[in-house]
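In: Need coordinates for the following:
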Amino acid sequence: MVNRLILVLGDQLTPSLSALREADCKTDTVVMAEVASEAEYVRHHPKKIALIFAAMRKFAGQLKQDGWNVAYTRLDDPDNAGSIPGELLRRAAEFKAQTVLVTEPGEWRLIEALRDTPLDMHLLPDDRFLASHAEFEGWARDRKQLRMEYFYRDMRRKTGLLMEGDKPQGGKWNFDHDNRKPAKADLFAQGPLRFEPDPVVSEVLDLVEVQFGENFGDLRPFWFATTREQALAALNHFVTHSLPRFGDYQDAMLTEDPFLYHAVISPYLNIGLLTPLEVCEAAEAAFMRGDVPINAAEGFIRQIIGWREYMRGIYFLEGPSYVSRNALEHTRDLPGFFWGAKTKMACVTAAIDQTKKHAYAHHIQRLMVTGNFALLAGIDPHQVHEWYLEVYADAFEWVEAPNVVGMSQFADGGVIASKPYVSSGAYINRMSDHCKTCAYKVSQKTGEGACPFNLLYWDFLLRHRDRFANNARMGNMYRTWDRMKDDHKVQVLDDAKVLLARLDAGQAV
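Out: Here you go, the predicted model:
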């Protein structure tokens, strides 16, 4: 009789997980553990910790009902070894096992820790993703630029999603041009489906409040789905009520509506309660029924089989050192307002406030508000990376690091993006209602009331002119600067210098 340990991690809560498929419930033991090393390697948002622990407990309960022997360790168990390797060694001694089956983790940190554990460790592919490492490596081989759009088209062909034979539905691969409608005052939607805490969730909330109550973020109210059934209900709610207008307004921002038409299912995807293909098939089915327009269905599906799969491919292709890259040599510390200190910028306040409340902000808030500011101000990209990893419920390093280090901060030197995603205040004004109530004037280019994004935009471009002046997508920006009057240029850069000095001094900006 072979007695093996089957490790199931907190982001692997999928019944069809490769490690479970390879196991035998009659002889093998599933090991699951809430451990300090995973909860504390960064200061995670309390909602994120509660989501994972509650979903883990319920998944373990379901496995037991299905006939598995589950050795589950709670965070406050006095015998808790405090780490995944430690728990494996403890359970190996308890069950007299030497072999461990585990689906490959999504972080190099944990992969390396498991490989260093003195047990017979078998890492199995995580085939919940549509593109294997080998497939992505094959796609990337010999390409001068690894652009997501071309990878996405291959994923469309592979899955058959929104395809008519070998041609894309609607005659185009990408309908993003139709998905840039600005915010309007009446753009209020139902938002995501919410769930009342049951006894299991309530018990976890009490534990997290005691252990992690000092972390940035509001633990309550807590309404995330914590079972597959609830996650499926949340998906159906999105497809029915929000997907029809998701495409049009996916880039919009409104101060009083943090969710708009966004799905808010990425936490459920990233911990395994939902699978990417079933999510995309639900969107495709809604399009085929005529319930949603193609720009909405295509835009949503691209987020899943395009960006999500592409980001994972980049993370594993580039290796463990990726998170430490700093191509632009930015070294400024993360400002205190990222942790809730006062700022007069209305757009930043809105993004940080809802992050604190919900452990959520949508992609444009992350890229073009907080990420844009960090890039323009020259913030150390590793600090930015760790902040995003800490504060969002859907943040796991395989998806968060490429989005931040590459897409948002251009710290990878252009592996992901062909140019840095920077903008002045004009973009935020066009896509949101934030500027109407801001202490700064978005139309003001210099002086005390000038929007900080306006000042820092030009300061960033001038600091990095040698790198970007010959970039085909940025040359026009430099030509615009060169046409400005000399005294205006001096004023812009002087004002930016003052602003950055205030930032460094910890003063409100």
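In: alpha carbons only for contacts and neighbour counts from here, please
Out: Will do.
In: For the helix or strand containing residue 428, list every residue counted as buried.
Out: Secondary structure from DSSP states H and E places residue 428 in helix 425-431. Buried residues in helix 425-431, counted by 16 or more other CA atoms under 10 Å: 425, 428, 429, 430, 431.
In: Kindly report the same for stretch 444-455.
Out: Result for stretch 444-455 [16+ other CA under 10 Å]: buried residues 445, 446, 450, 451, 452, 453, 454, 455.
In: Straight-line length of it, end to end?
Out: 10 Å (CA to CA, to the nearest Å).
In: Identify the residues contacting that stretch?
Out: Stretch 444-455 is contacted by residues 373, 376, 423-425, 439-443, 491-493, 495-496, 499 when judged by CA atoms under 8 Å, 6 or more residues apart in numbering.
In: which stretches of the stretch 351-500 of the chain form helices?
Out: Using DSSP state H, counting those that start in this stretch, the helices of the stretch 351-500 of the chain run over 363-364, 371-377, 381-391, 397-401, 425-431, 452-463, 465-468, 475-483, 486-504.
In: show me the contacts for the residue lying closest to residue 357 once chain neighbours are set aside.
Out: Nearest-residue entry for residue 357: residue 218, 5.1 Å, with adjacent residues in sequence omitted and distances by CA to CA, 6 or more residues apart in numbering. Counting by CA under 8 Å, 6+ apart, residue 218 touches 45, 46, 47, 356, 357, 358.
In: Turn the residues you listed into a markdown table, including neighbour count.
Out: As requested, the contacts of residue 218 are exported to a markdown table (neighbours: other CA atoms under 10 Å):
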| residue | neighbour count |
| --- | --- |
| 45 | 27 |
| 46 | 29 |
| 47 | 30 |
| 356 | 23 |
| 357 | 17 |
| 358 | 25 |
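In: Also this sequence, please, to line up against the first:
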Amino acid sequence: MANTNTAGPRGGTLRLVLGDQLSDNLSALADLDPDRDIVLMAEVRDEATYVRHHKQKVALTFAAMRSFALRLEARGITVRYIRIDDPANTHSIVGEMHRVLDDQPGEAIVMTECGEWRLAQALAGFAAVVEGRGIAVDIRQDDRFICSHDRFRRWASGKKQLTMEFFYREMRRETGILLDDGKPVGGQWNYDAENRRKLTKGIRPPERLRTPPDAVALEAIADVARLFPDHFGDLDAFGWPTTAEQAEVVLTDFLANILPGFGDWQDAMAHGQPWMWHGLISTSINLGLLDPLDVCRRAEAEYRSGRAPLNAVEGFIRQIIGWREFVRGIYWLKMPEYGARNFLDADRVLPWFFWSGETDMTCVADVVATSRDNAYAHHIQRLMVTGNLMMLLGVHPDAVDDWYMTVYADAYEWVEMPNTRGMATFADGGIMGTKPYAASGTYIDRMSDYCSGCRYDVKARTGEGACPFNRLYWGFLERNRPRLRDNHRLAMPYRTLDGFGEERRAALLAEAEATRTMLGAVPQS
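Out: Below you'll find the model as predicted:
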């Protein structure tokens, strides 16, 4: 696709479409006049490098944007498309907005609210400038989400604790999904207790449908390899949908062939098995190629028709209209202060093996490898392997945010930060969850086959050969005793710790400190 700087009619409306707004039903396009209006889309370095995004994420975004621009042009819509290698590219969204206005003055600007705080602030500043020049700016609600910012604020108002489960029930009531006569199907709202099976011998994850890159995607991949050679990750295994039609194929395959097993094994992990029973549609939903509510209704139809069990369908739907909507609500309710939270005063650097994968911890090496190769790891790998270890090590939450934003193709700050600063590291002090998800190696052993082939002994609590998760766990509790001792959900482990006696607790803390240093989690300079 060549650079497209089409000079449309003067005096119309300029409509901005961002890289994660690739939806036919985008509010910014709702009343578009193809005879007068211009759509602006721009690949800019500001967005590709504010963190050094995984090469696959940059290629995915560029390819999806280029394909969407072609889709609009096929409908007779004028698109001003700025390629990353355009010599005149200002490399910022605001810069490209000013440039198009300088070239083609218009009467108004329409955009859909963006997903990240920093860009929203930049666009608000731009709006103030151009409104001063007499150009109206209409920033519209992103109604691809079920819960608006105002709706979430109303729900959160007056609550001491924002609990996802109760929010999720509200979303179920509002959408009518998995309800019969206003009551939850099956008599329960949540079937998570049925969704914690370890992958047992003889059970193999299903083969997964991947999307071979089309011509547009191949060109984007080549551009990224050429222009962003130092970014994290490999491009060889790229297999993400970049068009709505490709995303539909992946979704259809998931609903028909994968969803029935999702419930039982959604928390299971296995060495060399990156996909398991997960949907692989988060990239498509977050880009706008799939409509999340439609996805949920189609999953419900699989249950209603008897093709998928309730625990699988409910667990899958909860990820979308529960967690996805909830974390977005938290992000916009609490920013920008949320991005500075560090409740546990974590102050360590991120060890290099999170980038290289060079570690004898089999679970960590496997998750880093699949993240590098695929720009993907599923939610338990993210939370209970990498996130858990970062928290036990005391890695500063800024470094944690940066890592997750860098390595995953579905990562956008609105969804990643509450999951990492909230769920993974408890840096938010309990806004997202009621306790830290700290765990020893026992959890990983229970939910995976990682420990059977690891050089470390998951059964040993202490000593050089003991699993580092074990060596860090009790020290983490002791180190954070002033902040966590009164958390009622940690009463049992603190009773156990208290029973060890003062001398043994001091020894456990000393071993944890030595382990942090040994693993490279040294204090920030």
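In: what about the aligned residue in structure 2 for the residue nearest to residue 357 of structure 1, distance to residue 17 of structure 2?
Out: Correspondence of residue 218 of structure 1 to structure 2, assessed by TM-score structural alignment: residue 234. Distance, residue 234 of structure 2 to residue 17 of structure 2, using CA to CA: 28 Å.
In: ditto for residue 165 of structure 2
Out: Residue 165 of structure 2 is 33 Å from residue 17 of structure 2, by CA to CA.
In: against structure 2, where does the helix holding residue 428 of structure 1 fall?
Out: Against structure 2, helix 425-431 of structure 1 falls on residues 441-447 (TM-score structural alignment).
In: what does that stretch contact?
Out: Under CA under 8 Å, 6+ apart, the answer for stretch 441-447 of structure 2 is 196-199, 267-269, 384-385, 450-451, 458-459, 467-470.
In: average gap between that stretch and structure 1?
Out: Mean deviation of stretch 441-447 of structure 2 from its aligned counterpart in structure 1 after superposition (mean CA distance after the TM-score superposition for structure 1): 0.2 Å.
In: picking that back up, compare neighbour counts for residue 165 and residue 17 of structure 2 and give me the winner.
Out: Neighbours per residue, other CA atoms under 10 Å: of residue 165 of structure 2 and residue 17, the larger number sits with residue 17, 25 against 15.
In: counterpart of the more buried one in structure 1?
Out: Using TM-score structural alignment, residue 17 of structure 2 lines up with residue 8 in structure 1.
In: Kindly report the same for residue 429 of structure 2.
Out: Residue 429 of structure 2 maps onto residue 413 in structure 1, by TM-score structural alignment.
In: Contact partners for that match?
Out: Taking CA under 8 Å, 6+ apart as the test, what residue 413 of structure 1 contacts is 326, 327, 328, 406.
In: Could you find the counterpart of the first one in structure 2?
Out: Aligning on TM-score structural alignment places residue 326 of structure 1 opposite residue 342 in structure 2.
In: Burial check on its match, number of neighbours?
Out: Residue 342 of structure 2 has 19 nearby residues by other CA under 10 Å.
In: residues touching it, list them.
Out: By CA under 8 Å, 6+ apart, the residues touching residue 342 of structure 2 are 396, 397, 427, 428, 429.
In: counterpart of stretch 20-30 of structure 1 in structure 2, which residues?
Out: Going by TM-score structural alignment: stretch 20-30 of structure 1 matches residues 29-39.
In: So in structure 2, which helix runs the longest?
Out: When structure 2 is scanned for its longest helix (criterion: DSSP state H), the result is helix 55-74.
In: which bit of structure 1 covers that one?
Out: Going by TM-score structural alignment: helix 55-74 of structure 2 matches residues 46-65.
In: what sits up against that stretch?
Out: With contact meaning CA under 8 Å, 6+ apart, stretch 46-65 of structure 1 is reached by 10-11, 13, 32, 34, 39, 69-70, 72, 200-201, 204-205, 208-209, 212-213, 215-220, 222, 224-227, 271, 358-359, 392-394.
In: What subset of the residues you listed is buried?
Out: 10-11, 13, 32, 34, 39, 69-70, 72, 201, 204-205, 208-209, 212-213, 215-219, 222, 224-227, 271, 358-359, 392-394.
In: which ones among those residues are found in helices?
Out: Short answer: those in helices (DSSP H) are 39, 201, 204, 205, 208, 209, 212, 271, 358.
In: If we only consider the residues you listed, which is nearest to residue 162 of structure 1?
Out: residue 271 (26.0 Å; CA to CA).
In: and the corresponding residue of structure 2 for the closest one, what does it touch?
Out: For residue 271 of structure 1, the aligned residue in structure 2 is residue 287 (criterion: TM-score structural alignment). Neighbouring residues of residue 287 of structure 2 by CA under 8 Å, 6+ apart: 19, 20, 21, 22, 61, 64.
In: hmm, which of these are common to structure 1?
Out: Counting by both residues aligned by TM-score structural alignment, their matches' CA atoms under 8 Å, these that remain in contact in structure 1 are 19, 20, 21, 22, 61.
In: Would you mind finding the most buried of the helices of the stretch 351-500 of structure 1?
Out: Highest mean neighbour count among these (mean count of other CA atoms under 10 Å): helix 371-377, with a mean of 25.
In: average offset between that helix and structure 2?
Out: Counting by mean CA distance after the TM-score superposition for structure 1, helix 371-377 of structure 1 comes out at 0.4 Å.
In: That helix corresponds to what range in structure 2?
Out: Under TM-score structural alignment, the match for helix 371-377 of structure 1 is residues 387-393.
In: So what touches that stretch?
Out: Residues outside stretch 387-393 of structure 2 that contact it (CA under 8 Å, 6+ apart) are 348, 350, 400, 420, 424-426, 437-439, 469, 472-473, 476, 516, 521.
In: Stretch 74-84 of structure 1 now?
Out: 33, 34, 35, 36, 37, 38, 73, 87, 90, 114.
In: Would you mind checking those residues for buried ones?
Out: Counted by 16+ other CA under 10 Å, the contacts of stretch 74-84 of structure 1 give 33, 34, 35, 36, 38, 73, 87, 114 as buried.
In: could you measure the residue lying closest to the first one once chain neighbours are set aside against residue 53 of structure 1, distance?
Out: Taking CA to CA, 6+ apart, and ignoring the residues beside it in sequence, residue 33 of structure 1 has residue 73 as its nearest neighbour in space, at 4.5 Å. Here the distance between residue 73 of structure 1 and residue 53 of structure 1 works out to 11 Å (CA to CA).
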